[in-house]
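Asks: Whatever this is, show me its structure:
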Amino acid sequence: MDAVRIDLHTHSTVSDGTDSPAELMAAAAAAGLQVIALTDHDTTAGWQAAVEALPRGLTLVPGAEMSCVSGPPGQRIGVHLLGYLFDPAAEVLVAEQRRLRAQRRTRVRTMAERMAADGLPVDPDEVLGLLPEDSPAGRPHLAQALVRAGTVSTVDEAFARYLASGRGYYVPGADTPVETALEMITAAGGVTVLAHAFAHTRGPTLSEEAIAKLAALGLTGLEVDHPNHEPADRDRLRALARDLDLVVTGSSDYHGTNKTIALGADLTAPDCFEELVGQASGTQLVTG
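Replies: All right, here's what the predicted structure looks like:
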């Protein structure tokens, strides 16, 4: 019998991916996955469409990736926290996700206006008008606009030249303190995994000491195997997870054509998956 293939971090058009939730489920089955988590940024809006499109034999882990920060003002580091199997109707969490989506749209509009003022072919109204109402906007949407205009060849080039942290058009977000997000997801019956914790190419990352503090607050796991983690970083994270008694996960962080990473590029071991979901109580896995 083939090993169970489990990918716990993917995005759809509900946030900044290029596959609809239904297309994503079909692509997961075609990629030979048996388990896939849908973790759009700051929203659960794609859950129902994904459930309705589940191919036979594919299991969906409902989730979301929350936009967070860590550290004091002036020294804050962007952090992404994956939440799985939480109650999507939990009022406090729903309100915070709504706030995050609104500020993400404001942030993208500000960046787009600055780019347009400098003569780049980006129309703020067009960028946001292409997105579903109340969906979270992100820098990949600006990158796509630059690709469509022929200013850059790829989304990666757009980030490198214009949109990455430290570039001229980058605007920081008003994100949730990671400790608060962790508390909200846990209170909603969910489990939490720190995403791409040592992805140094994305910008500053948390220290091992900071991760240990999150573990003491109830963090469930660490995303160890991720396309942006070098082998040495994976080894460090795996050892840290062992020392802190955290669940080890692996994921592709799939965004469709916005990134070159394929579904299943990194995977979660079945025993780790069972340990993770065994601690959740907010909602259920769904199998087609």
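
Asks: contacts, neighbours, all on C-alpha from now
Replies: Fine.

Asks: need the contact list for residue 244.
Replies: Neighbour list for residue 244: 212, 215 [criterion: CA atoms under 8 Å, 6 or more residues apart in numbering].

Asks: Apply 6 Å and report the result again.
Replies: Shown in contact with residue 244 (CA atoms under 6 Å, 6 or more residues apart in numbering): no residues.

Asks: To check against the first, give me the structure of this:
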Amino acid sequence: MPARPLIDLHAHSTASDGTLGPAELVRAAADAGLDVVAITDHDTTAGWGPAVDALPPGLTLVRGAEISCRWHGVEPSLSLHLLAYLFDPDHPELVAELARVRRAREVRGERIVALLRADGVDLSWSEIMAAADGGTVGHPHIAAALIRAGLVATTTEAFGRDWLGERYRLPKDDIDVFRAVALVRAAGGVPVFAHPRATRRGRIAPDELIVALAEVGLAGLEADHEDHTPAEAAHVRRLAHDLGLLVTGSSDFHGTHKAVRLGAHTTTPETYERIVAAASGVTGVASG
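Replies: Sure thing, here's the model as predicted:
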């Protein structure tokens, strides 16, 4: 009996906050034995072209993004992430919103560095931007600068309460989550809620919100994820079953920013095929 395909639908490159370039990412995916990998950088499609150009034989690439969202149904508002697969990268409204969020990330990052500098932490915003090398700037880039400065030992420590997790944490101007789902659908894409039950990351979306999102076009929930406990993953699976949503699994690979490896969690071939079938945009999968 042939082996079932290995499918990882959540991975990041240097186009946002990963440590491997898009070409390196697809080569690493092939080396890890994956058959399908999704490139899902934060709020950008900049890595799509280089990843497609470097696709190794036998590897299929799903073009996607992880969209920074916010739900305003609670106070303070809740930050959420939406995985968007196979959408039209030229859809005008979605392009405009992603560009706005990328600008908001830069504004927030510069403000965080200013706060750190005011407290005597000698970081350089220009050096952080240079290290990002054109990628969407985020907290991991500031965390890397803190590590280079010898102020923390690991990314996990940088995201602790004394640093980016609380003391120097600032909100950014994300996309309303209902608008994000509508935009992804309008662009022909398939929206899946990323790590919806990961309490170790902080506050989580209530089930009532996921029910409401399912009613307006949410297609699936990411259940198998490094930041979900077994009980949390089981809860996500039950909720998805009750709502008729797809269930995905993925590594959320970032390279050296996180210890998780490519293919640590995977999506079933049946779910992958349903995602591809549900996409109505001009962007299909690419195969090496």
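
Asks: For the longest strand seen in the second structure, which outside residues touch it?
Replies: Using DSSP state E to assign secondary structure, the strand with the most residues in the second structure is strand 60-71. Strand 60-71 of the second structure is contacted by residues 36-43, 77-86, 174-177, 285-287 when judged by CA under 6 Å, 6+ apart.

Asks: Not counting its own residues, what contacts the helix or strand containing residue 38 of the second structure?
Replies: Counting by DSSP states H and E, the element that carries residue 38 of the second structure is strand 36-42. By CA under 6 Å, 6+ apart, the residues outside strand 36-42 of the second structure that reach it are 7-12, 16, 59-67.

Asks: which of these sit farthest apart?
Replies: Maximum pairwise distance among these (CA to CA): 24.4 Å, between 59 and 67.

Asks: out of those two, which sits in the busier spot?
Replies: Set side by side, residue 59 of the second structure and residue 67 show more neighbours around residue 67, with 28 against 20, by other CA atoms under 10 Å.

Asks: tell me the contacts of the alignment partner in the second structure of residue 249 of the first structure?
Replies: Alignment of residue 249 of the first structure against the second structure is given by TM-score structural alignment, with residue 248 as its counterpart. Counting by CA under 6 Å, 6+ apart, residue 248 of the second structure makes contact with 222, 223, 267.

Asks: Now do the helices for the stretch 51-200 of the first structure: every range, in order, please.
Replies: Secondary structure of the stretch 51-200 of the first structure by DSSP state H, counting those that start in this stretch: the helices cover 91-117, 124-129, 139-149, 155-158, 178-187.

Asks: Any chance of TSV for those, columns mean neighbour count and distance to residue 199 of the first structure?
Replies: Listed next are these as TSV, based on neighbours: other CA atoms under 10 Å; distance: least, CA to CA, whole Å:
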stretch	mean neighbour count	distance to residue 199 of the first structure
helix 91-117	18	22
helix 124-129	15	28
helix 139-149	21	18
helix 155-158	19	15
helix 178-187	21	17
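
Asks: Out of the contacts of strand 60-71 of the second structure, which end up buried?
Replies: Neighbour-count burial (16 or more other CA atoms under 10 Å) applied to those gives 36-43, 78-86, 174-177, 286.

Asks: burial measure for the aligned partner of residue 264 of the second structure in the first structure, as a count.
Replies: For residue 264 of the second structure, the aligned position in the first structure is residue 265, judged by TM-score structural alignment. Residues within reach of residue 265 of the first structure, counting by other CA under 10 Å, total 16.

Asks: these two touch, right, residue 265 of the first structure and residue 252?
Replies: Yes: proximity of residue 265 of the first structure to residue 252 meets the contact threshold set by CA atoms under 6 Å, at 5.0 Å.

Asks: Grab the nearest non-local neighbour of residue 195 of the second structure.
Replies: What sits nearest to residue 195 of the second structure in space, not counting adjacent residues and going by CA to CA, 6 or more residues apart in numbering, is residue 222, at 5.4 Å.

Asks: with the first structure superposed, average distance for the helix or strand hosting that neighbour?
Replies: Using DSSP H and E, the element containing residue 222 of the second structure is strand 220-224. Between strand 220-224 of the second structure and the corresponding residues of the first structure, superposition yields a mean separation of 0.4 Å, by mean CA distance after the TM-score superposition for the first structure.
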